[in-house]
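Q: I need the structure of the sequence given here:
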Amino acid sequence: MRRGYSIIACAVLVSFGVLAPHLYAEPLRWHGFFEYAFGGRWVEDQTKHDNYNMLEQRLQLKTDHFFTGEDLLGRWKSQFVFKGDFLVDEYFGGKTDFDLRECNMVMSPTHFLDVRVGRQVLTWGTGDYLFINDVFPKDYESFYIGRDDEYLKKPSDAARFSFYSDMANTDFIVIPRFEPNTLPDGQRLSFFDSFQRGISGTNSDRYLVEPGWQAKNFEYAMRVFRNFGSAEGALYVFRGFDPSPRSYLNEADRELFYERQDVFGASLRGPFAGGIGNIEAGYVHSPQDDHGDNRLIENSMFKAMAGYEKDLGHDLKIGFQYYYEEKLDYSKYAAALLPLDYFWDQYYHLLTNRITKLFKNQTVAVSLFTFFSPSDLDGYFRGSVSYDLTDQWKMIWGVNIPWGGDTHTAFAQMRRDKNVYIRVRYSF
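A: Sure thing, here's the model as predicted:
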């Protein structure tokens, strides 16, 4: 149903464009790619297939078109943007699907205002694979099976208003319909299921209850940002829902839900010690558990991270990050737990490292990214090699290795989902 509404909204935008007198003064020019992808599993599991978790063919088509319009305010410039993927997913028996990635209109009615309305990918913040104030939906299933990084960010149906001034710039976003994160559900990837009290696959039978589509459940986000010399600072506010279901609606019926969430944060990014440094922090307020003593609802949290990246020359780049998370009102949370409840730690620490090296006139790229949590003693290794055979043909080989000794921590729960993958892409 959600996808149907998005396609209908896109059709309305396209119809508007057809009727606008200046939209198709020139024919649309289409670009995109065709890609074949396969990801083989290392470990047998209770998922739908034991020997692979990705086998698909994908065709992406995209276009954009600039045009001018005219109304009572005078002439204005606009842009129509479309991007959609046609997918044949052999993992689910050759199932065909269509993923509408972008379909929106960008209008500039005045010199200080841009308006983007429709389906779009929303993102901000300073982290590399780490997110504090970027609470927009993510697709972690794609992340773990080896799809392109583009698919980590999910699109939203939204209206984005960008205001520009000499003092500061402001983005204000209204999201009328909640879009959750795509998480492992046991079909393609195993994960920790608290109802099963362990790592589960197709035997998982939990239910995720989403907020209804009504005015009181609209989500709002705002970013105010400006430059301070060569550095950029930003303040963030978000009011909506946690895109990952961390709270229990009904334990007996195995129901989880997406609790309300307010996020207030700030970031700074700029030159530092010969490279680029960034810091970011956020206070995540849980309004449905103000006092932190409800064991079924996620507590409020404080999150912070710092990062540094540097170009060492000779096509070699490195980056490091430290991430910190603290569960607030922890004593009340601990006092409310029942004897059989899982006990989540008060503090969480995470270190990341990225190394990227280019070879052969920058046609070969080797990338290594590692996550390691000294508090949970688990981690995740992502490695890839891409080779631009020609301007059109590209091959990517990669590996995903989550590890850890526990069953419920972030990466250890994914330890059976290790895979190696290959993608072959033809761009046009």
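
Q: hey, let's count contacts and neighbours off CA atoms from now on
A: Fine.

Q: before we move on, which element is Val12 in?
A: helix 2-19 (DSSP states H and E).

Q: Now that helix: buried residues?
A: Ser6, Ile7, Ala9, Cys10, Leu13, Val14, Gly17 (16 or more other CA atoms under 10 Å).

Q: Please tabulate these in a markdown table, including the columns distance to Arg226.
A: Shown next, in a markdown table, are the buried residues of helix 2-19 (distance: CA to CA, whole Å):
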| residue | distance to Arg226 |
| --- | --- |
| Ser6 | 33 |
| Ile7 | 35 |
| Ala9 | 33 |
| Cys10 | 33 |
| Leu13 | 32 |
| Val14 | 34 |
| Gly17 | 34 |
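
Q: from the residues you listed, which is closest to Asp262?
A: Nearest to Asp262 among the buried residues of helix 2-19, counting by CA to CA, is Ser6 at 25.8 Å.

Q: Asn104 is in contact with that closest one, correct?
A: No. Shown here, Ser6 and Asn104 do not form a contact pair, counting by CA atoms under 8 Å, at 10.6 Å.

Q: Now show me the structure for the sequence below, then we'll compare the two:
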Amino acid sequence: MKLYEDLLWRGLIKDVSNEEEAKKLLNEESVKFYCGFDPTGQSLTVGHLVQIVRMLLLEKYGHTPIVLIGGATGLIGDPRQTSERKLLTLEESLQNADKIKMQLSQFLNPQNSIFVNNYDWIKNIDMISFLRDYGKHFSINYMLAKDTVQKRLDVGISYTEFSYMLIQAIDFLHLYQNHDCKIQFGGSDQWGNITTGLELIRKIEGDKASAVGLSSPLLLKADGQKFGKSESGALWLDSELTSPYEVYQYFINASDQDVITYLKTLTLLDKEVILDLEDKLKHAPELRAAQKMLAYEVVKLVHGQKAIDEALRVTDALFSGEFSDLTESEFKMISKTLDTLRVDENLNLIDLLVETKLAQSKREARQFVTSNAVSVNGEKISDIEYELNKDNSYYNQYVMIRRGKKKYALVVMK
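A: So this is what the prediction gives:
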């Protein structure tokens, strides 16, 4: 299967500016393409995996990725549907840009890719040049017609955010002229910005310019909810913000309606493998083979083999209640997932049950202990005077408290 058809099958193409030219560039040539990431936060989220996977697919087929970090556009803020973003300082934007560049370098080898920061050229454009050389090519009517602007007209949009599309258009023109970049990819919410870039290239380079733009659908759950949100908020690609175990749990609990879409858009699995998993889902959904493969592949892609092995061991330990074989790094992973209480002195188990919210009161805590419903590091405790100390902890600090079959809390002794 050729690349363009593979992208279509995976659901990674929604809009395309010139399908004939796009097929030619993707299927028959080896070209440079770019995708931009604004450093509005210190980490990308699982939702960015759609673009990362698409870049990896194009790289696999022989194309060269240009990874654009928006040190300049991050200072402006792409218009959101609801309200204006909080402006970052230059220092914050550039610090975030460095972190995101390092994050993306884990997926795309810098030796086979081109990493750029649009602050490097946008900072050199003065206001007069911006208005004369770029702003003159677009009418207000053209800019008002863009979907991102239309959605903000009722609540208002500042000139700062209104100008964002022109700055992104300059990016495409700069990469086209200086890196021979022929393709820009982005989510469907970026389509207005992408086409503005194409229009700027056409007006400056002429009608024979061969640049094309493509967008992918925004990834939503089957019920229409936003993808990539857990009960605690966004799922970050930074393991310090979201542990590999949390990512694994999110995807292993994917619904039957969502899992095949996620396999197509968030993994590099071949079509034959995904079709086989789809068949298993249809005939033996109780095995959850598709969900297990999805969770495994996403964590492996984002964090590596060691992290998925650790996530699986933590999953097994929380299911079985046996923690003695876990490594110190695996306990650290648990500490980012479970309710964790940090203490600097020996405490009575009854008090700890209340403080970790495994019991609502000391009276209830005593009932749990005397009825053999509480275990500490896998050992049943029936003594209401039991005290935790470092002598009965893992790695001289970690204590797992379990109430019943599924209620856990972690105590970390300083």
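
Q: what's the TM-score here?
A: The TM-score (TM-score structural alignment, normalised by the length of structure 2) is 0.25; 176 aligned residues with a CA RMSD of 7.2 Å.

Q: picking that back up, what residues are shared contacts of Ser6 and Asn104 of structure 1?
A: Common contact partners of Ser6 of structure 1 and Asn104 (CA atoms under 8 Å, 6 or more residues apart in numbering): Arg119.

Q: Summarise which helices and strands the helix holding Val12 of structure 1 is packed against.
A: Here helix 2-19 of structure 1 touches strand 95-110, strand 113-121, going by 3 or more CA pairs under 8 Å, 6 or more residues apart in numbering; DSSP states H and E.

Q: Mean neighbour count added to the ones you listed, as CSV?
A: As requested, the helices and strands packed on helix 2-19 of structure 1 are exported to CSV (neighbours: other CA atoms under 10 Å):
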stretch, mean neighbour count
strand 95-110, 19
strand 113-121, 20
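
Q: Throw those strands into a markdown table and include distance to Tyr308 of structure 1, thanks.
A: Below are these laid out as a markdown table (distance: least, CA to CA, whole Å):
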| stretch | distance to Tyr308 of structure 1 |
| --- | --- |
| strand 95-110 | 31 |
| strand 113-121 | 25 |
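
Q: picking up where we left off before, how many degrees apart are the helix holding Val12 of structure 1 and strand 113-121 in direction?
A: 140 degrees (axes from the mean of the first three to the mean of the last three CA atoms, to 10 degrees).

Q: In terms of helices and strands, where is the residue lying closest to Val212 of structure 2 once chain neighbours are set aside?
A: Excluding its sequence neighbours, the residue lying closest to Val212 of structure 2 (CA to CA, 6 or more residues apart in numbering) is Ile183, at 5.1 Å. Secondary-structure assignment from DSSP H and E places Ile183 of structure 2 in strand 181-187.

Q: Show me what the helix or strand following that strand is packed against.
A: Next in sequence after strand 181-187 of structure 2, counting helices and strands by DSSP H and E, comes helix 191-205. Applying 3+ CA pairs under 8 Å, 6+ apart, one finds that helix 191-205 of structure 2 contacts helix 164-179, strand 181-187, strand 212-216.

Q: list the buried ones in the first one?
A: Counting neighbours by 16+ other CA under 10 Å, one finds that the buried residues in helix 164-179 of structure 2 are 164-176.

Q: What is that helix packed up against?
A: helix 73-76, strand 181-187, helix 191-205.

Q: again, only using 6 Å
A: Secondary-structure packing of helix 164-179 of structure 2 (3 or more CA pairs under 6 Å, 6 or more residues apart in numbering; DSSP states H and E): helix 191-205.

Q: before we move on, the earlier item: how much does the strand holding Ile183 of structure 2 deviate in direction from strand 212-216?
A: Strand 181-187 of structure 2 and strand 212-216 meet at an angle of 20 degrees, taking the same axes, to 10 degrees as the criterion.
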